[in-house]
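1. no letters, just coordinates:
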């Protein structure tokens, strides 16, 4: 698109894309079919400056990724605020949570050999959940921003080296797409903050060190409509959170492996260039205030990721799904054992959590929005059955010893055939002689759920 363009020439695909993009701002060729380069450069520089100034109040964007993380966090905080009151937990709420976590530790001591977490349990508001987990979410979504940059580079073919617009086109597109994705991330985290009942509710280790943390405001919402006492609900959720954090604390490879799998998948995702281009073109014709950027992020939410297509993507997804299921299934199993003779309401609460997973719980919703991950919650029940069968066959110590090394945990095939693992671990024994035992265990589990 230089000023040497001839009016009668048919523009190539890159020129068409550039003209379409510029038209969003009212920049069109003159009657002779040419763009006034001086005017174009002046207007583009002005728009870029105005666009940058819109976010200046949130601090500078990250140089490497182009993401304005303060803007992202501000949107997450706005979403939590819009969901209703979010008071700082009171001293009495903190005391209740610590008492519940202390009792949970005593009950779990009878079921598992993993040591209690040294840090005392904490009570968080929704805003504190955003603040205290935000660093981990930054780490996880950075590869997605990299993929966005690749997609942006392909929206308009690289201009010729002497094209004076080369220095502004891609930075504008990058800033626009990064702003919209920042808004999408902020909205997803804000919505997640209104749903989670604990730090580990999504199944991932979101704090720099294991820490039992519960959210009283969300737990109160969780209790609505339940014919279960608030104290039982709090103790049940404290048991789950405490068990999960004890697992993360004792199994040093587990948390890093989970996060590495999410990051690996994020590096492999593909961005739909048509969806991204439509999002940019539909929004950039305006002044792009922070509110408009937020609306743009909501408009493209969930629409820019291409579903997993490569063998490597499918393999990473299967490994992540399996490991998350093994963690949550193990928590189901040990909490079931801890509450079996103490808390009749635990059966109802466990089933409620399973329905919540099947309907798409906070973990599934967040991972799908942020990374296009579509996890199958049914594997969690399979994992709980496997851990229960292992305990019945070889005892709780053998069940928990499987976490000693990544190569010792059950595979997807063993989730399909839990009796062989229950009897032999990673062995080659045939399950035929054990079918009756599995049926008994599963019938017992089903009877408790009824």
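-> Here it is on my side, so go on. Bear in mind that the values here come from a model prediction, so they are computed numbers and not experimental data. Numbers count the residues shown, from 1 in each chain.

2. okay, CA-based contacts and neighbour counts for the rest of this
-> Fine.

3. for the stretch 251-400 of the chain, which segments count as strands?
-> Secondary structure of the stretch 251-400 of the chain (DSSP state E, counting those that start in this stretch): strands at 270-271, 305-306.

4. residue 97: which of those is closest?
-> strand 305-306 (39.3 Å; Cα to Cα).

5. another structure for you, compare them:
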């Protein structure tokens, strides 16, 4: 894997170190001074030791938050735009106004109603604090599996000899993970534009959030009015929130798939033992060389590859749907909408900090082909069958397109009209799934019991503009 999972990668000094490209002070980085570098290392070690024993678990999240906040505040106040202070009242009002306008436009482009009950303007520090609970759920399975792999690699006699030292090793491992996560969150917090930019609902439920300071930095080279960029990004955030709110299975499926991948992590202990014999403890360079040799990376099993493919497909479908719906909602209302759409596509394709950190976390990279293919698929389904059927596919995980469908968007759209999902009522499909699994069969909401066959009195009008029970029709028995 080009990006090893969380906990395996060594810190990249160009990405997480003091040579921060966002530092435009024109002064020479202190990272080039060995004494300054040593001082920074000792300072961070002191922070880690002060946290020892205060946090249990595979990752020290208190330390992660502390490091992230300190990095965002910036040494000497140089990164003023990314401090953890509150957002100005003017910026907060601009975010709310943009979100309100975006929601009005989205109402005409999707059958899914608004999903956010509140809209907030976050600083980078707010983003770290409010997304940390979700990061904890993402990181814990990976870190636990890595920790157990290392402990399991020890011979029994070594474990007995170590005794209480093993708990200290666990604490040090938790601090090492926390330090790495803190640096990663600082990088992300200084770059992300919305709470859902990585394709996952990281923030609190039903809360739409944008980061004005980061958006202002993002707008600088676009030659577009900042208000236009803000409305466009607000529309993307609102579309994400609609989807996650009204496809309740989606959030759980995404997070469960990450956990499924983590549970399959294994480490080649034989290779590590062989490498350890070549390390000279008195030579730090040999240790660094060992850590970067690739032998510490886990091997991807067939089960993990299935989980990664499923996760990649889900994220591509989410991003593709948002891309299409936002484009339809905005239309010609914003002169630079198409340019902004392409800019964000390229931002995702080239792997900005958000994607890079996520790839480091779970070993996943969103391939541009999948993202564009997903956009093409949703666009063709909408054009051929209407937005009701397009959005109705999110009603149940069994209805959404597969990875193979992303490779053949036209074939999937054509197949929808040839019987596989023709005249499909998503809620009836969900009830049929429960019936097949032996679950209770409820009334479908039309006043009649769902039997999987033609519903009397419905006729065959095949009205595709309704999300209700009118889509049962005479082809109801062919929907599955």
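-> It's in. It should be emphasised that the depicted structure is a prediction, and the values quoted were computed from it without experimental measurement.

6. look up how far residue 194 of structure 1 lies from the aligned partner of residue 320 of structure 2 in structure 1.
-> In structure 1, the residue paired with residue 320 of structure 2 is residue 329, using TM-score structural alignment. According to Cα to Cα, to the nearest Å, residue 329 of structure 1 and residue 194 of structure 1 sit 24 Å apart.

7. the two: which is more packed in?
-> residue 194 (25 against 22; other Cα atoms under 10 Å).

8. which residue lines up with that one in structure 2?
-> So, by TM-score structural alignment, residue 194 of structure 1 is matched to residue 190.

9. ok, the nearest residue to the match of residue 320 of structure 2 once chain neighbours are set aside - contacts?
-> The shortest distance from residue 329 of structure 1 to any non-neighbouring residue, by Cα to Cα, 6 or more residues apart in numbering, is to residue 384 (3.9 Å). When contacts are counted by Cα atoms under 8 Å, 6 or more residues apart in numbering, residue 384 of structure 1 touches 326, 328, 329, 330, 331, 332, 333.

10. redo that, cut-off 10 Å
-> Going by Cα atoms under 10 Å, 6 or more residues apart in numbering, residue 384 of structure 1 touches 325-334, 336, 390, 415, 418, 445.

11. helices - which of these land there?
-> 325-334, 336, 390, 415, 418, 445 (DSSP state H).

12. among those residues, pick out the one closest to residue 76 of structure 1, please.
-> Checking those against residue 76 of structure 1 with Cα to Cα, the nearest one is residue 328 at 26.3 Å.

13. okay, now the closest residue to the closest one other than its chain neighbours: neighbour count?
-> Once flanking residues are discounted, residue 328 of structure 1 sits nearest to residue 380: 6.1 Å by Cα to Cα, 6+ apart. Using other Cα under 10 Å, the number of residues around residue 380 of structure 1 comes to 25.

14. quick one: contacts for the equivalent of residue 380 of structure 1 over in structure 2?
-> Applying TM-score structural alignment, one finds that residue 380 of structure 1 aligns to residue 371 in structure 2. Residue 371 of structure 2 is in contact with 312-313, 315-321, 323, 345, 348-349, 377, 406, counting by Cα under 10 Å, 6+ apart.

15. for residue 337 of structure 2, state which of those is nearest.
-> residue 323 (11.2 Å).

16. show me the contacts for the most centrally placed residue in structure 1.
-> Centroid-nearest residue in structure 1: residue 367, 3.5 Å away (criterion: Cα atoms, centre = their mean). Applying Cα under 10 Å, 6+ apart to residue 367 of structure 1 gives the contacts 188, 202, 262, 373, 374, 375.

17. so can I have TSV of those residues showing neighbour count and distance to residue 270 of structure 1?
-> Below are the contacts of residue 367 of structure 1 laid out as TSV (neighbours: other Cα atoms under 10 Å; distance: Cα to Cα, whole Å):
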residue	neighbour count	distance to residue 270 of structure 1
188	24	19
202	20	24
262	21	14
373	22	12
374	17	14
375	20	17
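
18. now intersect the residues you listed with the helices, please.
-> 188, 262.

19. stretch 415-424 of structure 1 maps to which residues in structure 2?
-> The aligned range for stretch 415-424 of structure 1 in structure 2 is 406-415, by TM-score structural alignment.

20. what lies in contact with that stretch?
-> 313, 316-317, 369-385, 390, 401-402, 404-405, 418, 420-422.

21. tell me where the stretch 251-400 of structure 2 has helices.
-> Taking DSSP state H, counting those that start in this stretch as the criterion, the stretch 251-400 of structure 2 contains helices spanning 269-276, 284-291, 302-330, 337-349, 353-362, 368-385, 387-392.

22. to clarify, my last question referred to the stretch 51-200 of structure 2.
-> In the stretch 51-200 of structure 2, the helices defined using DSSP H, counting those that start in this stretch lie at 61-73, 89-106, 124-152, 156-162, 165-189.

23. contacts for the shortest one?
-> Here helix 156-162 of structure 2 makes contact (Cα under 10 Å, 6+ apart) with 151, 152, 153, 154, 165, 166, 168, 169.

24. from what I see, residue 280 of structure 1 and residue 296 are in contact.
-> Yes: using Cα atoms under 10 Å, residue 280 of structure 1 makes contact with residue 296 at a distance of 8.1 Å.

25. so those two - more neighbours on which side?
-> residue 296 (24 against 21).
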